[in-house]
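[1] The following block contains a protein sequence and its predicted model.
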Amino acid sequence: MTDLQNNSSAKLSDFDVNLFRAGTHYHVYNKLGSHITEVDGQRGTYFSVWAPNAKDVTVVGNFNGWNRTENPLTVRGDGSGIWEGFIAGLGKGEYYKYFITSHSGHQVEKGDPYAVHWETPPHTASVVWDLEYEWKDSEWLSNRKSGSPLEKPISVYEVHIGSWRRAHEEEGRFLTYRELAAELPEYCKYMGFSHVEFMPIMEHPFYGSWGYQLTGYFAPSSRFGTPQDFMFLVDALHQAGIGVILDWVPSHFPTDEHGLGYFDGTHLYEHADPRKGFHPDWKSFIFNYGRNEVKAFLISNAIYWLDKFHIDALRVDAVASMLYLDYSRNEGEWIPNQYGGRENLEAIDFLKEFNTAVHQYFPDVFTVAEESTAWPGVTQLPQNGGLGFDMKWMMGWMHDTLSYFQKEPVYRSHHQGQLAFSTHYAFSEKFTLPLSHDEVVYGKHSMINKMPGDHWQQFANLRALYGYMFGHPGAKLLFMGADFAQRHEWRHDFSLDWDENLNPSHNGIQLLLKDLNEFYASQPALYEKNFSWEGFEWIDNQDSTNSVFSWIRKGNNPEDDLIFVANFTPVVRTNYRIGVPKPGYYQEVFNTDNQKYGGSDLLELKEQESYPIPKHSRVHSIPLRIPGLAVVVLKYAKGFDWL
């Protein structure tokens, strides 16, 4: 082992160490871990690892026959607990781990917490690698800086990389990142989605965890290729005009021996007390957010994906589990905070700091919280007492909406308020409407199989649900497979059933989603005031007898306003009168009952004339024919010549 001289850019300076110990080194991934570099004219790899309670640390790997004594690291003399060293001649592609001996005599081989590449599971070694890549998405990044992302239409396609498509000719093997790059961007562009959201792609030992049990926080999973291969996929999506959102999991991590748990013979990354440090639901460790070096690890990890991989947004998983000390715990199984409360004060501060740092370095990206409670101020700025997220998943809307649509239409009249309730709090936060992977697994049924009725009614119900979703305030998110009404629940070990799309009913759903995305992007009323009461107004949500709802979506220009009318029974409503904002003619501009979507084609091709007949507290109204199980959208066409 050669001493690392100051002429290596990979070497940690005293300033780096001080920032790391303060928890504010948000680019520490450039220093800790393994870095190919040059020292005194010799090419090799610099290693550094935080293990403050270790007695000895050595680097073991295929290059030294996994010899536990041949390549020792040296602990810095500044009390940081960082071990470091340089191995000349060691380059890209070498497998390695850290062999750590604690003062208590505990010995273990650990993967590198900051490794940018890992062996393909079930193998568990880290891999020396670089992140060199020639990006071609400069136009995308430049355009990303123009305006707030929340002022644009956001329609997200949630994807699990291992099961979107598979290679049929090779017994269903995974597609690589590069193979996905040849298909996924083109499909998303065709469908009109603005973003892809990848379920966690960071390295994880158990494929069945869907990526939510991470060991390699800084490495795209090698199941699908190298870091550069994943960069190529992101690059291809950007060149197709598609943004990329990553699921990010700072809430917990698995107990696998090669991972972060009990890293240096002590509970370094997690709390020692299982009442704070062990998650009862997921059988995993919980990060110690009060330890500065752990905060630096996590926040620098978030910055890393935005920096090195040009990611456009982070969706933070399981935020509720972070905020509450008693989350999923019974009395006596948790420790109150210093004030006797159930709030995790350290996690709250961490989330605020995470969002502040992300927006400081990347003001043109956004963050989204999966937070399932009524925690106040999730999307408020930290300086105003909030957590600082840009958006939050609207879990209440999802539960109420799916509960309503799973009811037979004959019973929906008794649940009118269930569907209308979401607008009572729709603008308390900035919301994303999620129909995610969680809703199509574990016996919950696929989206199409949630719908009641015969074959035609099932598809009509699903068309109406999607029409209602796109008319409701908030960003949109739909999980793969729901875009063509896959019958099976999602199965992570198999490809989606793409052959179902050859069926006209399924293809009709796909065409509907494509047109809804295009309609969404073309109508300012659907996104300019997506997160404000100014952009929404009920016409009538009280007609429980007919299970009909009507409302207005508004943009900056009143000429852009849209009227939505939804009929959630299979009965066609004729001469159904709704109040309108002003007199004149109204044109039907969208109808989920269109024959090309599989509907009965009860379209209104003529402009509808308003009459001075008061309705819904409005002076003028128009009579409509509303198809069964359908959503129609109207737009003001012109006024009367004599006005």
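    Yep, that arrived.

[2] Going by C-alpha atoms from here, please, whenever you check contacts or count neighbours.
    Will do.

[3] Which parts of the stretch 451-600 of the chain are strands?
    With DSSP state E, counting those that start in this stretch as the criterion, the stretch 451-600 of the chain has strands at 475-479, 536-543, 548-553, 562-567, 573-580, 585-591.

[4] Quick check: buried residues in stretch 564-581?
    564-570, 572-573, 577-580 (16 or more other CA atoms under 10 Å).

[5] Report the two of those separated the most.
    570 and 580 (24.5 Å; CA to CA).

[6] thinking again about what came up before, show me the one of the strands of the stretch 451-600 of the chain that comes nearest residue 231.
    strand 475-479 (22.6 Å).

[7] so what does that closest one touch, helix or strand wise?
    strand 155-159, strand 431-435 (3 or more CA pairs under 8 Å, 6 or more residues apart in numbering; DSSP states H and E).

[8] can you rerun that using 10 Å?
    strand 155-159, strand 195-198, strand 391-393, strand 431-435, helix 455-471 (3 or more CA pairs under 10 Å, 6 or more residues apart in numbering; DSSP states H and E).

[9] so what secondary structure elements neighbour the third one?
    The one in question is strand 391-393. Checked by 3+ CA pairs under 10 Å, 6+ apart, strand 391-393 has strand 313-316, strand 366-369, strand 431-435, strand 475-479 packed alongside it.

[10] can we see that at 8 Å?
    strand 366-369, strand 431-435.

[11] And for the fourth one?
    Taking 3+ CA pairs under 8 Å, 6+ apart as contact, the helices and strands that strand 431-435 lies on are strand 391-393, helix 395-405, strand 475-479.

[12] let's bring in a second model and compare:
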Amino acid sequence: MRAPALSALDIHLFQEGTHSRLHDKLGAHALPAGGVRFAVWAPNAAQVRVIGDWNFWAEGDAMTPRTDGSGIWEADCPQAAPGQAYKYRIVTPSGELLEKADPFAFQSELAPATASRIWAGTHTWADDAWMRARATRNALDAPMAIYEVHAGSWQRENGEFLGYRELAHRLAHYVKDLGFTHVELMPVTEHPFYGSWGYQTTGYFAPTARYGNPEDLMYFVDHLHQQGIGVILDWVPSHFPTDPHGLARFDGTHLYEHADPRQGFHPEWNSAIFNYGRHEVRSFLLSSALYWLDRFHIDGLRVDAVASMLYLDYARGPGQWIPNAHGGRENLEAVHFLQALNRAVYREQPGAFTVAEESTAWPRVSRPTEMGGLGFGMKWNMGWMHDTLRYLREAPVHRRWHHHQLTFSLVYAFTENFVLPLSHDEVVHGKGSLIHKMAGDAWQQFANLRALFGFMWAHPGKKLLFMGGEFGQRREWTHDGELEWWVTGLPGHRGLQQLMRRLNRVLTEEPALHAFDFGPEGFEWIEADDAERSVFAFLRKGPPGTAPILAVSNFTPVPRENHRVGVPLAGAWQELINTDAGEFDGAGWGNLGGARTVPVPSHGRAHSLVLTLPPLSTIYLKGPTRATNA
């Protein structure tokens, strides 16, 4: 007599909502003696059969419901084998016939086909050195410059997608050359509509077949790790598409989603919303998250659309949502799930991390659950992004009236562990490219963008930049095609790329620019109120024994000579970055490599530097080594 796929403990954890390894039990698993065991959750089905290549998609193999009330159906299929396609044929309580992909499938057919595939592949990992050190590489005090990538449109070969393996080599070489520390992949979980960019997921355990099989994606992660590059995956537990082969009405009932459309249907995205109050659904999502971190060695999960999960009235008007048990708009079940998710990730995958894309002022998103927080490691700073881009759109002559759009982020900078994102969301849907958001003529647009990158890389918080921004692609991003690589040899574009190399190198080498990204001890304003000249000056400070970095930005096209800036330490200050330097295709104004203090008080400090501030620029000057963190 065969052993059941799930033990009594598995069923208990599944029904408790705490099982984080359901992928070891449900889905299709090759048996040692041959054949495949299938297990699927369909508690309201009248009948379930497995249909596939081995039984010619005809009557199929009958599945047997467990007698423990779990709603799980099981079957051993001796003729089934890895590589074959399959679906579940489900008869609903009303007699309707559904054909569903496996929610726990590890591989899918190539879209537009929708069947699941039996996968039993392996990968021999060679990233031991990275995995041993990743807790340090991914720590909150480590340098982090993230390159956000859409796998299908970064580069192509004769108009065709690159596979995971070829992409691994090209992307790792490029990212390493520019000095980024991590790559963030827009979702490569299986999705039926390519134009959703992966954010309408049907395969929560399957990499999209557009670029290869699961071993190929493992190779991708392995290769990047061997090159010293971390990998972050966008993961979407907020909603899912209603395609007939997917999770929606899986057994003829609203199994994964809420039945009431005021809770279970997303009006903005025409998709279904998970029922976070159902224990089995929480186990499904927990298992998906841990699967990518465990089996694929993913370093971090960027959780998409967290705000849509937290608020019951998100994208809804009066009467279109149901208050919680206390009459409020907070989705308490989603809060509970997110806290459980983050506890599980940090407990079971040391060195991995989570990032929330959360666009509201929800408190303590990146604070421990023990403090009432959601437990994320970091949170995207959407406010910084909106304020900064609004400021740079203004003509320089008007920026004096908008000065504190750039200082406001420091009012709340240390309330969360923030990532500063210039992401794909800002270069689509008619928003234009990053460089086209900059005010002025072509020269000013490049100068503004260089100054912005300098300001951003000095600002507290980890950095994220969407592909193409690093060389000033002028065309708005489109998923149908590749980046405008041909422009990288042109003046302006080439200089931006060279500046990114330098910024990432300095970010990595200078502890002052990353060690205290999330604490006030690493930041000090020198000049925050010079609206008339649109000048900003601040210090970044590292641990004792390291040198501070002075960052000064001039967001007007007027060079400012003999500009005095007070500093806390006397001596020579070395110019590390000048975004107007000739090597970055700037005009070449600067300070001849640095400046030495004079004993003239300024900005409340006993010593000062007399600087030349180039037009539309940011400069960094490295000060003397500090004995303390004062």
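    Cool, the structure landed. Remember, predicted model here, so these are calculated numbers, not experimental data.

[13] Kindly reformat the buried residues of stretch 564-581 of the first structure as TSV containing distance to residue 634 of the first structure.
    TSV is the format used below for those (distance: CA to CA, whole Å):
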residue	distance to residue 634 of the first structure
564	6
565	8
566	11
567	14
568	17
569	20
570	20
572	17
573	16
577	13
578	11
579	12
580	10
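
[14] before we move on, the earlier item: minimum distance to residue 328 of the first structure: which of the helices and strands packed on strand 431-435 of the first structure has it?
    Among those, the nearest to residue 328 of the first structure by CA to CA is helix 395-405 (17.5 Å).

[15] Provide the aligned range in the second structure for that closest one.
    Here helix 395-405 of the first structure aligns to the second structure at residues 382-392, judged by TM-score structural alignment.

[16] Show me what residue 54 of the second structure aligns to in the first structure.
    Taking TM-score structural alignment, the alignment pairs residue 54 of the second structure with residue 63 from the first structure.

[17] most tightly surrounded among the helices and strands packed on strand 391-393 of the first structure?
    strand 431-435 (a mean of 25; mean count of other CA atoms under 10 Å).

[18] the inter-axis angle of it versus strand 155-159?
    Interaxial angle of strand 431-435 of the first structure relative to strand 155-159 (axes from the mean of the first three to the mean of the last three CA atoms, to 10 degrees): 40 degrees.

[19] Now find how far off-centre the helix or strand following strand 431-435 of the first structure is within its chain.
    Counting by DSSP states H and E, the element after strand 431-435 of the first structure in chain order, helix or strand, is helix 447-450. Put simply, helix 447-450 of the first structure sits 22 Å off its chain's centre (CA atoms, centre = their mean, to the nearest Å).

[20] Equivalent analysis for stretch 215-224 of the second structure, please.
    18 Å.

[21] so the match of residue 54 of the second structure touches residue 92, yeah?
    No - between residue 63 of the first structure and residue 92 there is no contact under CA atoms under 8 Å: 11.5 Å.

[22] Tell me who's in contact with whichever residue in the first structure pairs up with residue 25 of the second structure.
    Mapped onto the first structure by TM-score structural alignment, residue 25 of the second structure lines up with residue 31. Residue 31 of the first structure makes contact with 10, 11, 12, 48, according to CA atoms under 8 Å, 6 or more residues apart in numbering.

[23] so stretch 164-178 of the second structure aligns onto which residues of the first structure?
    Going by TM-score structural alignment: stretch 164-178 of the second structure matches residues 177-191.

[24] count of residues packed around the nearest residue to residue 36 of the second structure once chain neighbours are set aside?
    Spatial nearest neighbour of residue 36 of the second structure, chain neighbours left out: residue 30 (4.3 Å); criterion: CA to CA, 6 or more residues apart in numbering. As a burial measure, residue 30 of the second structure scores 19 neighbours (other CA atoms under 10 Å).

[25] so who does residue 30 of the second structure touch?
    Contacts of residue 30 of the second structure (CA under 8 Å, 6+ apart): 36, 37, 81, 82, 118, 120.

[26] top of the residues you listed by neighbour count?
    Going by other CA under 10 Å, residue 118 tops those with 24 neighbours.

[27] mind listing what the corresponding residue of the first structure for that one touches?
    Under the alignment (TM-score structural alignment), residue 118 of the second structure maps onto residue 128 of the first structure. Contact analysis of residue 128 of the first structure by CA under 8 Å, 6+ apart lists 34-36, 45, 91-96, 115-117.

[28] With residue 483 of the first structure as the reference, measure out to residue 128 of the first structure.
    40 Å (CA to CA, to the nearest Å).

[29] likewise residue 245 of the first structure?
    For residue 245 of the first structure, the distance to residue 483 of the first structure - CA to CA - is 18 Å.

[30] Looking at the two, which has the bigger crowd around it?
    Higher neighbour count among residue 245 of the first structure and residue 483: residue 245, with 26 against 22, using other CA under 10 Å.

[31] before we move on, what SS does the more buried one have?
    Here residue 245 of the first structure is recorded as strand under DSSP: H, G, I helix; E, B strand; the rest coil.

[32] what does it align to in the second structure?
    Under TM-score structural alignment, residue 245 of the first structure pairs with residue 232 in the second structure.

[33] need the contact list for its match.
    For residue 232 of the second structure, counting by CA under 8 Å, 6+ apart, the contacting residues are 182, 183, 184, 185, 298, 299, 300, 301, 302.

[34] just residue 229 of the second structure next, same as before
    Residue 229 of the second structure neighbours (CA under 8 Å, 6+ apart): 172, 176, 180, 181, 182, 183.

[35] go on, residue 498 of the second structure?
    For residue 498 of the second structure, the contact set (CA under 8 Å, 6+ apart) comprises 178, 583, 584.

[36] Please report how far it lies from residue 427 of the second structure.
    22 Å.

[37] ok, how many other residues are close to the nearest residue to residue 295 of the first structure once chain neighbours are set aside?
    Distances taken as CA to CA, 6+ apart put residue 23 closest to residue 295 of the first structure, at 5.5 Å, once the chain neighbours are dropped. Counted with other CA under 10 Å, the neighbours of residue 23 of the first structure add up to 21.

[38] Ok, residue 276 of the first structure next?
    Residue 276 of the first structure: 20 neighbours (other CA under 10 Å).

[39] Could you do residue 330 of the second structure as well?
    19.

[40] And for residue 260 of the second structure?
    11.

[41] Next one: whatever residue of the first structure lines up with it from residue 266 of the first structure, what distance?
    Residue 260 of the second structure maps onto residue 273 in the first structure when the alignment is built from TM-score structural alignment. Using CA to CA, we find residue 273 of the first structure at a distance of 12 Å from residue 266 of the first structure.
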